[in-house]
Each structure stands twice: as C-alpha cells, then as structure tokens.
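sharing a model that was predicted from the sequence below.
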Amino acid sequence: MLLRRRNQYNNHRGFTLLELLAVLSIASLLLAISIPLSNHLQMKHEEKLFLKQFQADILFIQQQTMTTGIRHSLTFVNDHTYKLYTYQQGQEIIGEVVLPSHMTVQTLTSSSTIQFNEKGTVLRPGTLYFHSPNTTYKAVFTIGKGRCYVTKL
C-alpha cells in the first residue's frame, strides 16, 4: 500500500509528453501568427514616419525660400531617394532622404523637382504618388497654394 501511494504521487508531479507537446504547439502557433503582424505594423509605421518627414521637408524648403529669398528645392533623384538643395552659391545639397525599402515614388503630373517662389507658392503644381505593397498615398501640390496635401488612396 505504501508503495502504491508513492507511485501515484510521482505520477502527478510532472507533465506528460502529450501535455508538453500541446503547450509547445500552441506557443509556436501564437508565435507564427504574431511575427507577420509585427512586420506589417513596422511597415505601416515606417510609411507614417516617412510621410511626416516628407511634409516637414516640403514646409522647410518653402519657409527657407520665403524667409531668405534664396531658392531651395526638393528633387527626387530616383524612385527611392530625394535630396534637398539650396542655390545660395551654386547648387549645394543640404539633405538626403531615402524612402523605406518597400516604397517607391511616381511623378506623373508633377515634376521631379519641387520649388517655391518667395511668396510661398509652388512653382510647378502637380501630384506625386507613393506606392507601397498594400497602400498608395497621393501628395497634391495645388495651384496658388503653398501647402502639400497627402491622402491615402
């Protein structure tokens, strides 16, 4: 009888192989679901940060042109990079921004160079498109306005 109680006590102290496999499979399933979600959220966050940076750079070149009277521009060098220029003593690069790796820019109705006059009006109005795998954003430079409007399509 004493021997039998010890065996029952030993059986309830640990986990069976089946219980261990069930817990491990549930944990791996949760991990497999959460990793793609975090990648998607990271891409969305990078897009949001880039669009804020783009709008801040547009406002910067507009304000610099208006306050100093010296021409500044934002030029898309390729589908993944744009540079900020000043033309004080020739053409000088004052900044360079690389788009997130999953985004590209398309300049259909707008020039690849964005400039403002001394009054803050855009010189070549038009539309830019920023494409990512799941979303397209449209940046509109309107005639007679000094602002850029970015909308999600």
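Thanks, I have the structure now. Everything numeric in this text was worked out from a predicted model, so none of it was measured.

for the rest of this, base every contact and every neighbour count on C-alpha atoms.
Will do.

so which helix or strand takes in the most centrally placed residue in the chain?
When the chain is reduced to its mean C-alpha position, the nearest residue by Cα atoms, centre = their mean turns out to be Glu47, at 1.8 Å. Glu47 belongs to helix 17-68 when elements are defined using DSSP states H and E.

how far does the following helix or strand past that helix sit from its chain's centre?
From helix 17-68 onward toward the C-terminus, using DSSP H and E, the following helix or strand is strand 72-78. Computed by Cα atoms, centre = their mean, to the nearest Å, the chain-centroid distance of strand 72-78 equals 19 Å.

comparison target, given below:
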Amino acid sequence: MESRRNGFTLTETLIVLSVFMAMSSVSLFLVKPTYHLLEKNIFFSQFKSDLLFAQQYAISHQEEVSIHILPQSNTYYIRTRLNGPILVERQYSKGIRIMEGSLPLFFQYTVSGNIKKFGSLYVEINKQFYRFTILIGSGRFYVVKE
C-alpha cells in the first residue's frame, strides 16, 4: 500500500499560527500611536479650516460670525450673529477636551474678518496639552504643544 503525505503536520500548523499571531500583535501596538496622531491632526486641520471658513464668511457676507464651543457635548458650531442660522456644526472625538484659557469658548469674527476677542484655548488629546492661540486683529491662529 502506498503512503501519501497530503497536508501539514500539527507542529507545522502551530508554528505558522504562532508566527502569524506574533506579527498581528506587534502591528496592534504600532497602530494605536498612529491612531492618536491621526486623531490630533484631523481635529486641528478641521478646526482650522472651519475658523478660516467663518472668517471668510464674515468678510464676504458682511455679517458677524460667532463660534460656540460646547465641550460637554463635544461639539462646536458656527453661526451668523448671536442666534442666527447655523453654518457649520461639528462633533469631535470624546478623546479630545477643549478648555477655556484667556479666550472664552464663545468668540466672534467681525465683518472685516478680525476677531473681537483674542487669546488662547487649551486642547487635551491623549493626555497631551496644546495651546490654540488666536492673535489680535486679523484673526490668525497657531497651535503649540505645551
């Protein structure tokens, strides 16, 4: 009778499976820091874009535009005037905390695109703090890691 060997032994299968599991677990450790970095970059990119939109809208429509940040619901929105229609409403990740600094969580752009109040907000993402500063006058802003 002829003996045929079709397939793999249990030992070979277990070795391949253990190598696969080791590679999978290493990739999980590499993905988590990337996720936090991506979350931070996406948030600041979107927030900056929305502030630039608010400034441009104020200039082009000759209307005051207000920005309201609601940290308890992880939301911010942009509207015309104090209680006008909402132009933009955004939800941000629960892992992000925005706190008042010298700038309150409500501020406005004037019809000339200048900011009425200037100062800093503090943003905490993954236990790292960032200072988001809006400059006097033209409403330019920047982010610095604390």
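Received the coordinates, thanks. Since the structure is predicted, the reported quantities are computational estimates derived from the model, not experimental observations.

still on that earlier bit, which residue is the nearest non-sequential neighbour of the aligned partner of the residue nearest to the centre of structure 1 in structure 2?
In structure 2, Glu47 of structure 1 lines up with Lys40, judged by TM-score structural alignment. Taking Cα to Cα, 6 or more residues apart in numbering as the measure, Lys40 of structure 2 lies nearest to Ile125, with 6.7 Å between them; neighbours along the chain are not counted.

next: Lys83 of structure 1.
Glu96 (4.3 Å).

one more: Thr81 of structure 1?
Closest residue to Thr81 of structure 1 in three dimensions, ignoring its sequence neighbours and counting by Cα to Cα, 6+ apart: Val98, at 4.5 Å.

counterpart of the one you found over in structure 2?
For Val98 of structure 1, the aligned residue in structure 2 is Gln91 (criterion: TM-score structural alignment).

quick revisit: report the contact partners of the residue nearest to Thr81 of structure 1.
Listed by Cα atoms under 8 Å, 6 or more residues apart in numbering, the contact partners of Val98 of structure 1 are His80, Thr81, Tyr82.

can you do 10 Å?
Counting by Cα atoms under 10 Å, 6 or more residues apart in numbering, Val98 of structure 1 touches Phe50, Phe76, Asn78, Asp79, His80, Thr81, Tyr82, Lys83.

my guess is the last one contacts Ile61, does it?
No: with contact defined as Cα atoms under 10 Å, Lys83 of structure 1 does not count as touching Ile61 (11.2 Å).

mutual contacts of these two, please.
Common contact partners of Lys83 of structure 1 and Ile61 (Cα under 10 Å, 6+ apart): Ser73, Leu74.

who's more crowded, those two?
Ile61 (22 against 18; other Cα atoms under 10 Å).

now for the counterpart of Gln64 of structure 1 in structure 2: which residues touch it?
The equivalent of Gln64 of structure 1 in structure 2 is Tyr57 (alignment by TM-score structural alignment). Shown here is Tyr57 of structure 2, whose contacts under the criterion Cα under 10 Å, 6+ apart are Leu51, Glu63, Glu64, Val65, Thr80, Leu87, Tyr109, Val111, Gly113.
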